[in-house]
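[1] show me how the following folds:
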Amino acid sequence: MRLWVTGYRSYELSIFNDQDPKQTVIKQAIKNSLQEYLDRGLTWVLTGGQLGVEQWTVQVVHELQADYPELKVAMLLPFADFGNNWRPEKQAQLLTLKEQADFLGEVSRQPYRAPQQLKNWQNFMLQHTEAAVMVYDPEHPGKSKFDYQAAMKYQEKNDYQLETLDMFTLQDTADLMAEEQLLD
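    All right, here's what the predicted structure looks like:
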């Protein structure tokens, strides 16, 4: 089974450093979801390289591989020069994650030219996975709404599962993490 994981950019969640507790909660929610899919035969996680959920997903899969060595992560970028206009520290972070990926590729080998490349990337991700997990809440739209809408439309004609980790899910995850800390 192959799973597409995407969601909010870090800045859309006002997360600007790795010590932000919101990032810890989101990574735990992603981990919880991936563990459920592992029980159902998950072998590949496909994601992009966007700052935020996509990069955190690569980190989560990398951590899970200690217990699930059969689990692989593919980082598929929408175009050739992806991330080249980012600040140097963000480019370095992307490079590190590229090295952690089991597979690295670009859907378009051309530098960014038009929004169609992003639509082509969405279609590629949908056609090469059986399900998607999106850290996304339709009541709090962000750039991920385009991925969400594409997945919803794809579901109309295809047997495709879409799971959203919305604000309620993230709050439940935070509450459970707080309870576990109290018990420790």
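[2] from now on I want contacts and neighbour counts done on CA atoms only, so please keep to that.
    Fine.
[3] ranges for the helices of this structure?
    Per DSSP state H, the chain carries helices over the ranges 21-38, 53-64, 88-100, 116-127, 145-157, 167-183.
[4] could you identify which of the ones you listed is most buried?
    helix 53-64 (a mean of 21; mean count of other C-alpha atoms under 10 Å).
[5] check which helices and strands that one sits against.
    strand 2-7, helix 21-38, strand 44-47, strand 72-77, helix 88-100 (3 or more C-alpha pairs under 8 Å, 6 or more residues apart in numbering; DSSP states H and E).
[6] quick one: residues in contact with the first one.
    Under the criterion C-alpha atoms under 8 Å, 6 or more residues apart in numbering, residues 42-48, 52-54, 57, 125-126, 128-136, 144 lie in contact with strand 2-7.
[7] drop anything exposed from those residues.
    Burial by neighbour count, judged by 16 or more other C-alpha atoms under 10 Å, picks out 42-48, 52-54, 57, 125-126, 129-136, 144 from the contacts of strand 2-7.
[8] tabulate the helices and strands packed on helix 53-64 (TSV), appending distance to Gln155.
    Below are the helices and strands packed on helix 53-64 laid out as TSV (distance: least, C-alpha to C-alpha, whole Å):
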stretch	distance to Gln155
strand 2-7	14
helix 21-38	19
strand 44-47	18
strand 72-77	21
helix 88-100	30
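[9] now the other sequence, so there's something to compare against:
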Amino acid sequence: MKRLYITGYRSFELGVFQETDPKVKIIKNVLRSRLISYIENGTEWILLGGNLGTEFWAAQVVQELRVDYPEIRYSLIYPFEEFGSNWNETNQQAMTEMKLHADYVNATSHAPYQNPSQLKNHTQFMLTHSDGCLLLYDREYEGKTMFFLREAEKFQESHEYAIDFITMDDLQNYEIY
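    This next block holds a predicted model:
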């Protein structure tokens, strides 16, 4: 798998409102562990959509992993232009940090948000431009990632596409050493 799309819960869906929340450390450690495995098995690109939460933490982990794995790259592919422009100043700074370290930044729609079809087109783009996905998602705890998962499962019916999960059990059972 050369290109891995990572998405999952937004920070507010997990009740995380500060980066100092202890949950963030666990999530990042689990992401790090999974990413190392992917990188050591040939993953070259991490694709992210720019959402706060899972995707932001994945971007931070990729930046940290570049010390030992300088070959790993990540792209930010927003669903539309001006994505996040209505976020508060703290979240806008987080977005700027993600952009600063990304190897590639673009949007699937080069217009500001107009309608839900831009989000659907973004999902299709991510599916067709990745070999699989890693989702911080648990079917027992629905969130916005459910919409991507449904499309990924449909896509998987006619394409070779891997869907991997980090579940709530994975997070709860992770031991910090």
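[10] what does the TM-score come to for these two?
    TM-score for the superposed chains, counting by TM-score structural alignment, normalised by the length of structure 2: 0.97, backed by 176 aligned residues with a C-alpha RMSD of 0.8 Å.
[11] redo the helices of structure 1 as a markdown table? Include distance to Ser14 of structure 1.
    Listed next are those as a markdown table, based on distance: least, C-alpha to C-alpha, whole Å:
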| stretch | distance to Ser14 of structure 1 |
| --- | --- |
| helix 21-38 | 9 |
| helix 53-64 | 13 |
| helix 88-100 | 16 |
| helix 116-127 | 24 |
| helix 145-157 | 17 |
| helix 167-183 | 14 |
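[12] how about these, which one is nearest Phe82 of structure 1?
    With C-alpha to C-alpha as the criterion, Phe82 of structure 1 lies closest to helix 88-100 of the helices of structure 1, at 9.6 Å.
[13] how far does that closest one sit from the chain's center?
    Once both centres are worked out by C-alpha atoms, centre = their mean, to the nearest Å, helix 88-100 of structure 1 turns out to sit 16 Å from its chain's centre.
[14] same question, stretch 31-41 of structure 2
    Centroid separation for stretch 31-41 of structure 2 versus its chain: 14 Å, with C-alpha atoms, centre = their mean.
[15] what does that stretch contact?
    So stretch 31-41 of structure 2 is contacted by Met1, Ala58, Val61, Val62, Leu65, Tyr69, Ile72 (C-alpha under 8 Å, 6+ apart).
[16] go with 7 Å
    Ala58, Val61 (C-alpha atoms under 7 Å, 6 or more residues apart in numbering).
[17] what stretch of structure 1 does that stretch fall on?
    Using TM-score structural alignment, stretch 31-41 of structure 2 lines up with residues 30-40 of structure 1.
[18] same check, this time on stretch 71-82 of structure 2
    Alignment of stretch 71-82 of structure 2 against structure 1: residues 70-81, by TM-score structural alignment.
[19] distance between the ends of that stretch?
    30 Å (C-alpha to C-alpha, to the nearest Å).
[20] before we move on, back to that, among the helices and strands packed on helix 53-64 of structure 1, which is nearest His140 of structure 1?
    Between the helices and strands packed on helix 53-64 of structure 1, strand 2-7 lies closest to His140 of structure 1; by C-alpha to C-alpha that is 11.6 Å.
[21] the closest one vs structure 2 - mean distance after superposition?
    Once fitted to structure 2, strand 2-7 of structure 1 is off its aligned match by 0.2 Å on average (mean C-alpha distance after the TM-score superposition for structure 1).
[22] for Val107 of structure 1, find the nearest of the helices and strands packed on helix 53-64 of structure 1.
    strand 72-77 (6.2 Å).
[23] average offset of that closest one relative to structure 2?
    Looks like 0.5 Å for strand 72-77 of structure 1 (mean C-alpha distance after the TM-score superposition for structure 1).
[24] got the angle between that strand and strand 2-7?
    Inter-element angle recorded for strand 72-77 of structure 1 and strand 2-7: 50 degrees (by axes from the mean of the first three to the mean of the last three C-alpha atoms, to 10 degrees).
[25] other SSEs contacting strand 72-77 of structure 1?
    Packing contacts for strand 72-77 of structure 1, counted by 3 or more C-alpha pairs under 7 Å, 6 or more residues apart in numbering; DSSP states H and E, involve strand 44-47, strand 103-106.
[26] ok now the first one, how far from the chain's centre?
    I take that to be strand 44-47 of structure 1. Worked out by C-alpha atoms, centre = their mean, strand 44-47 of structure 1 lies 8 Å from the chain centre.
[27] can you tell me what sits against that strand?
    1-6, 54, 71-76.
[28] selecting buried members of those residues in ChimeraX, what would you type?
    Only the buried entries of the contacts of strand 44-47 of structure 1 go into this ChimeraX selection, using 16+ other C-alpha under 10 Å:
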select :2,3,4,5,6,54,71,72,73,74,75,76
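[29] among the contacts of strand 44-47 of structure 1, which pair sits farthest apart?
    Across the contacts of strand 44-47 of structure 1 (C-alpha to C-alpha), the longest gap, 18.5 Å, separates Met1 and Glu54.
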